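Participant: Sharing a model that was predicted from the sequence below.
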Amino acid sequence: MRCIVADVGGTTLRTACWDTAARALTGVRRVPVRGTGGRDAEHVAEAQKTVVDQLAQEIARVRDSPEGLGATSVGVAFAGPVTADGTVTGAPTVWGGGGAPLPLAGLLTERTGLPVTVVNDTTAAAWRYVTPGGPSFCLFTISSGISNKIYAGDRVLVDDAGHGGELGHLLCDPAPDAPRCDCGGRGHLGALASGRGMLAAARRAARARPEAFAASGLAALCAAGAAPQADDITNRALARAAREGDPFAVAVLRSGLAHLATAVGSVFLGTGVRRHVFVGGFALAVGERFLDVLAEELCRAGCFGLSASEVREMLVLGAPDDDHCLIGMGRLLGSAHGDGNSQSILTK
């Protein structure tokens, strides 16, 4: 059986075909998400329509390709809370705060003529790392925003209304001038520790400490024949500088990961989950240093009952690619149709 799978993020739309027998992706395509701008989207309804139109076009493209011939269903991983019937109730990193709930599964079913399943993107990504009957874990995505999902008892813990796994909107900084989240609120974890949040923090630090920035390895990576300015900093340069141990970049990283440590520690203290998997472009670009600094901040905050080595051991990086949602969505659809786990899992 073949399925068309799609992953809608705040920046990129990915599509592919999933072969349930071979358990493999083919024909992966990446394009920018059109007509959106996170919290800067002026007309949410228009942005929603643009996203639906683009998705329908990209699904049709896969269906008409050699890889997609014979596809019998569609699975969409979407960056926002999703109900059991495939309605997107919010998408701050895609079309900003507000907007009416979008019945995406129903709209795409009408447009494509195929059965369409829509789940949250991190829910989909979690299924890439599932072993039926295996240990519980918490998956964190650190990219345009932050989201998480806990897998336990052979299911991802999300209720039918789509609640669960939105620690990116945990209030971490109550100051009235705290960085603004894509949802419109201030001081949320996603505004402080996501890729977008870290980039904004690095630019603020460069403006506040111009001499330290000018002498940093981060500045050297941003230089292009002239003295770099704060706005010249990119996520790519920041991640590389932090990975290579530049003190300025690591200090920026630590400022965000101190807040992420609060969220991770809360998951551990509240549930006892001892495995935390990190994916997303920013976390994977920084690599093991991301986990090392996070472990230090977790130990500083306190993980009651665990030693420093045990804290570090419970943090792992996901696979070094950006196919987590596509592969997870394929496995989810395959499992629901008898490939592996025979449970009905589409609403879990």
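Facilitator: It's in. Since the structure is predicted, the reported quantities are computational estimates derived from the model, not experimental observations.
Participant: from here on, contacts and neighbour counts on C-alpha atoms
Facilitator: Noted.
Participant: residues contacting the residue nearest to Ala161 when sequence neighbours are not counted?
Facilitator: Leaving aside its chain neighbours, Ala161 sits nearest to Thr83 (4.5 Å; criterion: C-alpha to C-alpha, 6 or more residues apart in numbering). By C-alpha atoms under 8 Å, 6 or more residues apart in numbering, the contact set of Thr83 is Thr89, Val119, Asp159, Asp160, Ala161, Gly162.
Participant: rerun that using 6 Å as the cut-off
Facilitator: The contact partners of Thr83, by C-alpha atoms under 6 Å, 6 or more residues apart in numbering, come to Asp160, Ala161, Gly162.
Participant: take the one below as the second:
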Amino acid sequence: MGATGMQALVFDIGGTTTRAGLYDLGAARLLRTERAPTPSVSACSSESGRGLRDRLYDLLACLAARLGADAPGYIVVGFPGPVREGGTALRAPTLWGAERDPEPVAERVRAIWPGARIRVVNDLSAAGHGFLRHEHDDACIVTVSSGIGHKVFLDGKPAVGPSGRGGEIGHLRVDFSDEAPLCECGARGHLGALACGRAVPEQAVRLARRDPGAFARSSLAASVAGRATRVDSHLVARTFKMGDPWTVALVGVLAAPLGQALAGIHAAVGVERFVIMGGFAQALGAAYLALVGQAAAAGAWDLGQEWGRMLEFGEMGDEAGLIGAGRLAAREWGGAA
């Protein structure tokens, strides 16, 4: 790892991609990064949950080797699910679907690097440290990508509760109808099933059925030969930026429940800064953020809030999780946080 011993090996495990980096605790910067596809239920649907779990740790070891981190002294893992103190993950729907068995992530990582000091936290808890403006900042960090997640930071710390169950807004039920879409966790009507990138195909089919003529006239329909089942998040991002009216309506359908949920968070805890990150949100751009803000304003008590100023994009791009994990390492073990 280097003679100084002041580098941390940091991981950001996502439902689609797993990233790894070496973070210099003294200089407060990433030195090198690596990435690879995550072995998840969506990518490897025929593989068992146990097999996927084992492959994840093989991937972490492989990425560390590519970084030259053979004997790291400090490790932070950002994990996509609720994590209780001690580093056990309670669930991981984006990785392992509806499986309910807890996963001892810290224990498994320690088996690979027995001499390291290890911290395992939720991925949004890790990323959030990269967006705090000062040690005691308040903010709500939201990701809109292959799923939806959030963490509220109060006085510079993520508010997740004593068992790590808090901050999982993607699994808040917002659709109680019988035909509510199925979430990857196995339940129906969750926010993530209605508003993230993976929700696009089903929401597109629903909207096309309500007004087939409008869909047929859209630019998006021409791209998928008139088959709404072929609509995906990449096509939606492209035609949304072109201003296609049907696509704008579809993105409005996706943005509405998220905006309403953010209004609820604001009403409950008073946080006034929402940092939006994630590949799907970033691909849609500023017009998407405006739609989320409109939905939040419609769902909140009007006390003079300016939602256009309360919502912002996280500007660190794909490295946000690694940078946040590095800053958490510096905060935990010394360095320039």
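Facilitator: Good, I have the coordinates. No experiment lies behind these values; they were computed from the predicted model shown.
Participant: what's the spacing between the residue nearest to Ala161 of structure 1 and Ala77 of structure 1?
Facilitator: 12 Å (C-alpha to C-alpha, to the nearest Å).
Participant: So which residues of the stretch 101-250 of structure 1 form helices?
Facilitator: Assignment of helices within the stretch 101-250 of structure 1 using DSSP state H, counting those that start in this stretch yields the ranges 104-112, 121-126, 189-193, 195-208, 210-214, 217-222, 235-243, 247-271.
Participant: got the ones you listed as JSON lines, with distance to Ile59 of structure 1 columns?
Facilitator: Shown next, in JSON lines, are the helices of the stretch 101-250 of structure 1 (distance: least, C-alpha to C-alpha, whole Å):
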{"stretch": "helix 104-112", "distance to Ile59 of structure 1": "8"}
{"stretch": "helix 121-126", "distance to Ile59 of structure 1": "17"}
{"stretch": "helix 189-193", "distance to Ile59 of structure 1": "30"}
{"stretch": "helix 195-208", "distance to Ile59 of structure 1": "28"}
{"stretch": "helix 210-214", "distance to Ile59 of structure 1": "45"}
{"stretch": "helix 217-222", "distance to Ile59 of structure 1": "38"}
{"stretch": "helix 235-243", "distance to Ile59 of structure 1": "30"}
{"stretch": "helix 247-271", "distance to Ile59 of structure 1": "35"}
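Participant: Take those helices and lay them out in TSV including distance to Val28 of structure 1 and mean neighbour count.
Facilitator: Output for those, formatted as TSV (distance: least, C-alpha to C-alpha, whole Å; neighbours: other C-alpha atoms under 10 Å):
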stretch	distance to Val28 of structure 1	mean neighbour count
helix 104-112	19	18
helix 121-126	16	29
helix 189-193	28	31
helix 195-208	23	21
helix 210-214	39	16
helix 217-222	31	21
helix 235-243	22	22
helix 247-271	31	20
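Participant: And those helices: which comes nearest Arg23 of structure 1?
Facilitator: Ranking these by their distance to Arg23 of structure 1 (criterion: C-alpha to C-alpha) puts helix 121-126 first, at 14.9 Å.
Participant: Could you tell me where that closest one falls in structure 2?
Facilitator: Mapped onto structure 2 using TM-score structural alignment, helix 121-126 of structure 1 covers residues 123-128.
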